[in-house]
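J.: What would the 3D arrangement of this be:
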Amino acid sequence: MTDIFAATLDDLPRVQALARDIWPECFAGILPPDRIGPMVEAIYALDTLRDDMQVRGHRYWLAQVDGHDAGYVSAYQEGARLWLKKLYLRHTCRGEGTGKALIATVLKAFPDARELALYVNDGNAPAIAFYQAQGFEIEATVPVRMGPFDFTDHVMRKAL
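T.: Predicted structure coming up:
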């Protein structure tokens, strides 16, 4: 059974722990292995996650499957555009509808959004295919900097 709930500041260490587990499997073969750990530590530092919530207006949700942390999502709104900032699931929880449920949770929390957009690494074929199956289209391909790291992402969007 999947349970999704809004994360509080006290839950951010759980988000960080999930990222440390999920990123190596998610980005294997996409990013150099020696780059994944430092990226996670920079992007998921607790101070950065707190600033996401307290300064940048991001909201986070955690997903549990059968009582175990399975993944997370974060989002924020700029005007009519809702940004899906992070959406990650453990490999064992993919293909079970949890990703779709997380997106639905985000949409319910921002009812006045008119479009949903996200960034996805241009080499992450499984994620791109998932988003396309949810109705997203590639809007642009852009250089991105996450922490001290540079790479290329697709901006994907869909009208709501």
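
J.: okay, CA-based contacts and neighbour counts for the rest of this
T.: Fine.

J.: Any idea how many residues pack against residue 63?
T.: 25 (other CA atoms under 10 Å).

J.: next one: residue 68
T.: Neighbour tally, residue 68, other CA under 10 Å: 10.

J.: now residue 42
T.: 16.

J.: before we move on, what about residue 7?
T.: Neighbour tally, residue 7, other CA under 10 Å: 19.

J.: Pretty sure it sits against residue 61.
T.: Yes - counting by CA atoms under 8 Å, residue 61 is a contact partner of residue 7 at 4.8 Å.

J.: If you count contacts, what does the lengthiest helix in the chain end up packed against?
T.: Longest helix in the chain by number of residues (criterion: DSSP state H): helix 12-26. Under the contact definition 3 or more CA pairs under 8 Å, 6 or more residues apart in numbering; DSSP states H and E, helix 12-26 sits against helix 33-43, helix 46-54, strand 68-78, strand 81-89.

J.: swap the cut-off to 10 Å and go again
T.: Identification of packing neighbours for helix 12-26 by 3 or more CA pairs under 10 Å, 6 or more residues apart in numbering; DSSP states H and E yields helix 33-43, helix 46-54, strand 59-65, strand 68-78, strand 81-89.

J.: one more to line up against the first:
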Amino acid sequence: MKFIKATENDIPLIQELARRSWENAYAEILSGEQMEYMLSTMYSYDEIAGHLQNSNYRYYLIQDENNNAYDGFIGFENDYEEKTTKLHRIYLVPESKGKGVGKKALLFLNEKVTEYGDRRIILNVNKYNSARNFYESQGYKVYDEGVFDIGNGFVMDDFLMEHLLPS
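T.: Model (predicted):
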């Protein structure tokens, strides 16, 4: 498994991986209309390009070197809050599940966060997404919850989770 720093040239691939992951992960949780709205706004070319121009925001593609395919991607922002990195996006395509990709991605994130000097990782996870169990198995804990208006009459109903890294 290889983590490849994404560039603007990779935006179409990120968009494709997001769609493939979302269609699997959120089919039972979100309406088709909300999923399309979120994908078209949160994963628009301009939105991702803006992230890539932010020196604290990084995307990495996760490549399966054995079959030269992509398992997914991870997007995070260092210094989101004091000594805190926000894991904005970690999405895996359905066929990568159960291969240890998620665990390796979080270990990779821990390394990058430590290199940067942050000591805490935060993320939002939909209250009905089974990914919460995965995060908890990797040492993340729920510290709050929130309902966030994302426009067009839609909201995100999330748990806020954190992982504290050793000092």
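
J.: shared neighbours of residue 7 and residue 61 of the first structure, anything?
T.: With contacts taken as CA atoms under 10 Å, 6 or more residues apart in numbering, residue 7 of the first structure and residue 61 have 15, 72-74 as neighbours in common.

J.: so the closest residue in space to residue 121 of the first structure that isn't next to it in sequence, which of the three states?
T.: Nearest residue to residue 121 of the first structure, sequence neighbours excluded (CA to CA, 6 or more residues apart in numbering): residue 153, at 4.2 Å. Of the three states, residue 153 of the first structure takes strand under DSSP: H, G, I helix; E, B strand; the rest coil.

J.: buried ones in the longest helix of the first structure?
T.: The neighbour-count check on helix 12-26 of the first structure (16 or more other CA atoms under 10 Å) flags 12, 15-16, 18-24, 26 as buried.

J.: Would you mind measuring from the most centrally placed residue in the first structure to residue 55 of the first structure?
T.: By CA atoms, centre = their mean, the first structure has its centre lying nearest to residue 86, at 1.6 Å. Per CA to CA, to the nearest Å, residue 86 of the first structure is found 17 Å from residue 55 of the first structure.

J.: what's the answer for residue 96 of the first structure, then?
T.: For residue 96 of the first structure, the distance to residue 55 of the first structure - CA to CA - is 33 Å.

J.: What of residue 46 of the first structure?
T.: 13 Å.

J.: and the two? which has more neighbours close in?
T.: Between residue 46 of the first structure and residue 55, counting by other CA under 10 Å, residue 46 is the more crowded of the two (16 against 10).

J.: about what we covered before: please pick the buried ones from the shared contacts of residue 7 and residue 61 of the first structure.
T.: 15, 72-74.

J.: hang on, residue 160 of the second structure packs against residue 148?
T.: No - using CA atoms under 10 Å, residue 160 of the second structure is not in contact with residue 148; the gap is 11.4 Å.

J.: more crowded one of the two?
T.: Each of residue 160 of the second structure and residue 148 has its neighbours counted (other CA under 10 Å); residue 160 has more, 19 against 11.

J.: And that one? What does it align with in the first structure?
T.: When the first structure is aligned by TM-score structural alignment, residue 160 of the second structure is paired with residue 155.

J.: give me every residue that touches that match.
T.: Residue 155 of the first structure makes contact with 117-122, 136-142, according to CA under 10 Å, 6+ apart.
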